[in-house]
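S.K.: Take a look and give me a structure for this.
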Amino acid sequence: MPPPRLTLTTDVSHGPLDGAWWPRCDALELELPCLVGSLEPDPDTTVRVTVEPSEWPDAPRTVMAPGRVIAVEPAGPGSEAHVITLDCGSVGRWVLLIVPPEEPAGTAARLLAAAADPENPLTATRMLALAETGRLGGTAGQAD
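M.R.: Okay, the predicted model is just below:
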């Protein structure tokens, strides 16, 4: 697969998100190995991913990736939709907005940029709602 369409904050995030990921399809078992690989965890690092079951109803419990097995866990009650959490042990933990695969490129680009803004106070659900109405600017500061 090609590299993941991913943006991460360049500094410590002050918002609810650490960036965004725009998968090419909704098959987690196809998309996840490339995403995790781009974060560069050591092959011996335990990687756990948490996803919202309603967003990924057919998500496998484990995903095979080169040199590792990725544990996939359902998010608990009250968790935010449209988010994936990646816990890569000592490498780091990221909470990412999931841009829907079918999102138009222009809208996806605005979502990727806004989610990577370390000053962005918006939740994933709010950013997607603003994008749907055409009110999400290029950065979080331009939203609303």
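
S.K.: C-alpha from now on. contacts and neighbour counts both.
M.R.: OK.

S.K.: thinking residue 121 is in contact with residue 114, fair?
M.R.: No - look at residue 121 against residue 114 with CA atoms under 8 Å: they stay out of range, at 9.7 Å.

S.K.: Which one's more surrounded, those two?
M.R.: Neighbour count, other CA atoms under 10 Å: between residue 121 and residue 114, residue 114 has more, with 29 against 18.

S.K.: what helix or strand does the more buried one sit in?
M.R.: Using DSSP states H and E, the element containing residue 114 is helix 105-116.

S.K.: any chance you could map the helices in this structure?
M.R.: Using DSSP state H, the helices of the chain run over 28-38, 105-116, 124-132.

S.K.: Here is a second sequence; please produce its structure as well for comparison:
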Amino acid sequence: MTSASSPPPSVPAPSEARLRIADQPRQGRTARKIDGAWWPRSYDLAAELPGLLGGLPGGWGRISSVLVNGDSWPACPERMVVAGQAVHVGRTDSPTAPHTVCLLVPGRGRWDLLVVPPDTDEAEAGRIMERAVTQGV
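M.R.: Have a look, this model is predicted:
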């Protein structure tokens, strides 16, 4: 039995996003296809997206829309509130970008992140993320 004076159950602190951003962001029409890499802990986009958006560089601006592959993220809301801001979530079934997430900022552009599957071995995830930020693929 819980009394009225009992403290509320503790809520675990959100985990830091496992994120790598390329040192040189894409400028105009360069060969870089990927701006960074993200290794989420699960396929629960509602749980993972706040950590991702909170870990992005401040210079990227406020992300208003996120486009994810529907096959990789089976359940995703159409709209979320992250840090007090509404974020539209769109889904695509494009076979050309099955493991990416596209982040959009009105009037500023877009950033594409490679998504490393959550169940990837830590060493392999590190290699994939390093390759993404150094080679942009």
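
S.K.: Now the TM-score, please.
M.R.: Once superposed, chain against chain, the TM-score is 0.76 (TM-score structural alignment, normalised by the length of structure 2); 118 aligned residues with a CA RMSD of 2.0 Å.

S.K.: follow-up on the earlier one: and the helix holding residue 114 of structure 1, which stretch of structure 2?
M.R.: Here helix 105-116 of structure 1 aligns to structure 2 at residues 122-133, judged by TM-score structural alignment.

S.K.: In space, what's closest to the most centrally placed residue in structure 2 - neighbours in sequence excluded?
M.R.: Nearest to the mean C-alpha position of structure 2, counting by CA atoms, centre = their mean, stands residue 52 at 4.3 Å. Of all residues not flanking residue 52 of structure 2 in the chain, residue 17 sits nearest, at 5.4 Å (CA to CA, 6 or more residues apart in numbering).

S.K.: residue contacts, the aligned partner of the one you found in structure 1?
M.R.: The equivalent of residue 17 of structure 2 in structure 1 is residue 4 (alignment by TM-score structural alignment). By CA atoms under 8 Å, 6 or more residues apart in numbering, the contact list for residue 4 of structure 1 reads 21-23, 31, 34-35, 38.

S.K.: Distance check, residue 4 of structure 1 against residue 34 of structure 1.
M.R.: Noted for residue 4 of structure 1: a distance of 6 Å to residue 34 of structure 1, by CA to CA, to the nearest Å.

S.K.: what do you get for residue 85 of structure 1?
M.R.: Taking CA to CA as the measure, residue 85 of structure 1 falls 15 Å from residue 34 of structure 1.

S.K.: For the residue nearest to residue 6 of structure 1 when sequence neighbours are not counted, which residues are in contact?
M.R.: Leaving aside its chain neighbours, residue 6 of structure 1 sits nearest to residue 21 (4.5 Å; criterion: CA to CA, 6+ apart). In this structure, residue 21 of structure 1 makes contact with 4-7, 96-99, 112, judged by CA under 8 Å, 6+ apart.
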